[in-house]
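K.L.:
Kindly return the folded structure for what I paste below:
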Amino acid sequence: MNPVFDDRPRSGVVRPFDLVDPGFGEPVELRVLPGTRSFLDVVVARIPGWRPLTVDVHVPADGSGPFPVVVYAHGGAFIAGTPRMGPWGPLPGRGIAVVSVDYRLCGEARYPEPVEDVLTAVRWVRAHGAGYGLDPARVAGWGSSAGAFLVGRAALTDGGPIGHPVPAPAGTDATLDAVVLHYPPVDFLALLGHGPDDPRLDQWWTTTCDLFGVTRDGDLSPVRHGALPAAVARCRRVPPLLLAHGTADEVVPHVQSELLHDAVRAAGGHSELQLVDGAGHGAPVFGAPAVLDPAVRFLRRHWGDAASATDRMQ
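P.N.:
The predicted structure is shown next:
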């Protein structure tokens, strides 16, 4: 295991260095991945009553930039995880920068506040990313599992706040050019409809109640309102979408991606669905060329980029 990129889940406990004033020192460039310049724990916002919102910034080491950017949100069932998790490691080597968000977990905040964290990271890239060699005019979203729900919901806000707005530069845009979602839960009530004998039901009820602040026998309208297919119907601009989901996923069935895919297409939007035969939830194939290559081509197409030499060889 890489000593810097530790994939072990952690809780949302405030760490001592979170209390240090960011002016104490500028982010230090590290070389922890091949072909990548990394800046870890960059403070992008101070949220009253919460820990600072931070991101990890990973920039291609080769080339002068500015580089197109993926704002990434990790998985972890909304209760755990780290911005150093995910399939994004090869992207800087292919000319795409990554800004991975340390969003607030269920133990820290409830929906929709983690969505606001993703939106804030997008605004930060638009306002300040040029200082890291990022291109503020080419910003896409990418998420895995729980993070895919958050990125998907952030993409369906028309760039505006849906919770308590996080302090951010005035006038900055939070819309996304394109979105890649891996095995997302898109409609929690549909997940809960698997039936009383489904062993996943209790865990999904716990997750749903914790995330949305509801009870099983209470008002579930916040859950219904937060569903991504419902958000598509309310959104004026739906960015181009690429979904990837395993056919053997027993945590989030692939019908969840199909629901969102169908909703976007029914609304006249652009959606592509890659069903990965035999893949389970979070399977290694989602970080392999079979899934990453189509995603890179999708992003470059919607950014209007010419394919890099590396991409042309895939």
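K.L.:
can we go C-alpha only for contacts and neighbour counts from here?
P.N.:
OK.
K.L.:
Am I right that residue 223 falls within a helix?
P.N.:
Yes. Assessed with DSSP: H, G, I helix; E, B strand; the rest coil, residue 223 lies in a helix.
K.L.:
For it, which non-adjacent residue is spatially closest?
P.N.:
Using Cα to Cα, 6 or more residues apart in numbering and skipping the chain neighbours, the partner closest in space to residue 223 is residue 212 (6.4 Å).
K.L.:
likewise residue 186?
P.N.:
Going by Cα to Cα, 6+ apart, residue 186 has residue 228 as its nearest residue, at 5.2 Å.
K.L.:
before we go on, could you also do this sequence so I can check it against the first one:
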Amino acid sequence: MIMFEPTTDISERLTFVPGIVYGEADGTSLLLDLLLPASATGPVTIWLHGGGWSGGSRIGGLSYWCAHLAAQGIATAAVDYRLSGDAVFPAQLHDVKAAIRWLRAHARDYGLDPARMGIWGHSAGGHLAALAGLTSDHPELEGDGGNGGVSSRVAAVAVASAPSDFLAPGGELINDRPSQVTQLFGGTVAEQEAAMRQASPLTYVQYGAPPFLIAHGTLDETVPYEQATRLRDALNAVDVPVEFIAIDDGYHNWNPKPDSTWPKVRYLEFADLAAQFFHRVL
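P.N.:
Sure thing, here's the model as predicted:
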């Protein structure tokens, strides 16, 4: 595992800038870490961690996903957002959009091109990435996390194993009894149907959306494979470019065994897919 030190070069190729405050919510600073490649001006992506909206942190993806992308010339910001134990939806989306706005407002300070901004994530992070990518023209979802008036639009979205519709339960996407989903919304579908619809990326698919990369295990026991195919089909129906990768016989961890941990090769597989995609479209 790559170990990082504040604002130092990594293997003479990457610069790590940790603990940047991009906003504040409920009296708590919201942080991101930035990994910069050697190239002076280029694209930047926002990485969103998984963890069922209730766990995980920006640290988890740094040494594999983010470092792998930065080593290929794409700056990457790993972003923390409020977890569902601290705030219900749409707080998480508000935080993500605040991070996008902060990065756009400060991109030139780090030699980045604010017009070449992508977003990516796995599982819950993939859900938030898709939602952010599809809702840049919905001011009611921006929140008040700073840099108001700066666009939260992104130019490309890459998601892995991500939910797209909370009104179509299955696997561990349980919306009618206590679960990670009902914790995210503060209630069941009977109580929070409107919020679940508001949080579903499928709600916002329209012509002109940014291009998508969607990767999903065909045997995903946590987020059913159909969540990915429905999003793919909806995007195709309105002529949004979609690259779709089916991980044959893969569970939520992309492995043939659902209880095995994510090995390094799986981290790098998604990072490679994302890097190739972002190089093509950004």
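K.L.:
Let me see the TM-score of these two.
P.N.:
The TM-score (TM-score structural alignment, normalised by the length of structure 2) is 0.86; 270 aligned residues with a Cα RMSD of 2.5 Å.
K.L.:
re the thing from before, to which residue of structure 2 is the residue nearest to residue 223 of structure 1 aligned?
P.N.:
Residue 212 of structure 1 maps onto residue 185 in structure 2, with residues paired by TM-score structural alignment.
K.L.:
who's in contact with that match?
P.N.:
84, 88-89, 192, 195-196 (Cα atoms under 8 Å, 6 or more residues apart in numbering).
K.L.:
Let me know the distance separating the corresponding residue of structure 1 for residue 109 of structure 2 from residue 67 of structure 1.
P.N.:
The alignment partner of residue 109 of structure 2 in structure 1, by TM-score structural alignment, is residue 131. Counting by Cα to Cα, to the nearest Å, the separation of residue 131 of structure 1 from residue 67 of structure 1 is 11 Å.
K.L.:
Those two: who's more crowded?
P.N.:
Between residue 131 of structure 1 and residue 67, residue 67 has the larger neighbour count (other Cα atoms under 10 Å), namely 24 against 10.
K.L.:
I'd say the more buried one and residue 97 touch.
P.N.:
Yes. Using Cα atoms under 8 Å, residue 67 of structure 1 is in contact with residue 97, at 6.1 Å.
K.L.:
what about the longest helix in structure 2?
P.N.:
helix 264-281 (DSSP state H).
K.L.:
residues making contact with that helix?
P.N.:
Here helix 264-281 of structure 2 makes contact (Cα under 8 Å, 6+ apart) with 64-66, 68-69, 72, 74, 118, 120, 155-156, 158, 160, 211, 213, 253-254.
K.L.:
If you count neighbours, what's buried in it?
P.N.:
Across helix 264-281 of structure 2, burial judged by 16 or more other Cα atoms under 10 Å covers 266-268, 270-275, 277-278.
K.L.:
and if you look at stretch 39-59 of structure 1?
P.N.:
Buried residues in stretch 39-59 of structure 1, counted by 16+ other Cα under 10 Å: 39-45, 51-59.
K.L.:
Which pair of those spans the longest distance?
P.N.:
Across the buried residues of stretch 39-59 of structure 1, the longest distance by Cα to Cα is 25.1 Å; it joins 51 and 59.
K.L.:
Structure 1: helices as residue ranges?
P.N.:
Under DSSP H, structure 1 gives helices at 113-128, 146-155, 188-191, 201-212, 221-226, 228-234, 255-266, 289-303, 309-313.
K.L.:
hang on, the earlier thing: now find how far off-centre the longest helix of structure 2 is within its chain.
P.N.:
14 Å (Cα atoms, centre = their mean, to the nearest Å).
K.L.:
Next: stretch 218-235 of structure 1.
P.N.:
Distance, stretch centre to chain centre, for stretch 218-235 of structure 1: 19 Å (Cα atoms, centre = their mean).
K.L.:
and the end-to-end length of that stretch?
P.N.:
27 Å.
K.L.:
Ok, stretch 74-85 of structure 2 next?
P.N.:
Start-to-end, stretch 74-85 of structure 2 (Cα to Cα) is 32 Å.
K.L.:
so where in structure 1 does that stretch end up aligned?
P.N.:
With TM-score structural alignment as the criterion, stretch 74-85 of structure 2 aligns to 96-107.
K.L.:
Just give me the closest of the contacts of residue 185 of structure 2 to residue 225 of structure 2.
P.N.:
Nearest member of the contacts of residue 185 of structure 2 to residue 225 of structure 2, counting by Cα to Cα, is residue 196, at 19.1 Å.
K.L.:
still on that earlier bit, hey, what's in contact with both of residue 67 and residue 97 of structure 1?
P.N.:
59-60, 134.
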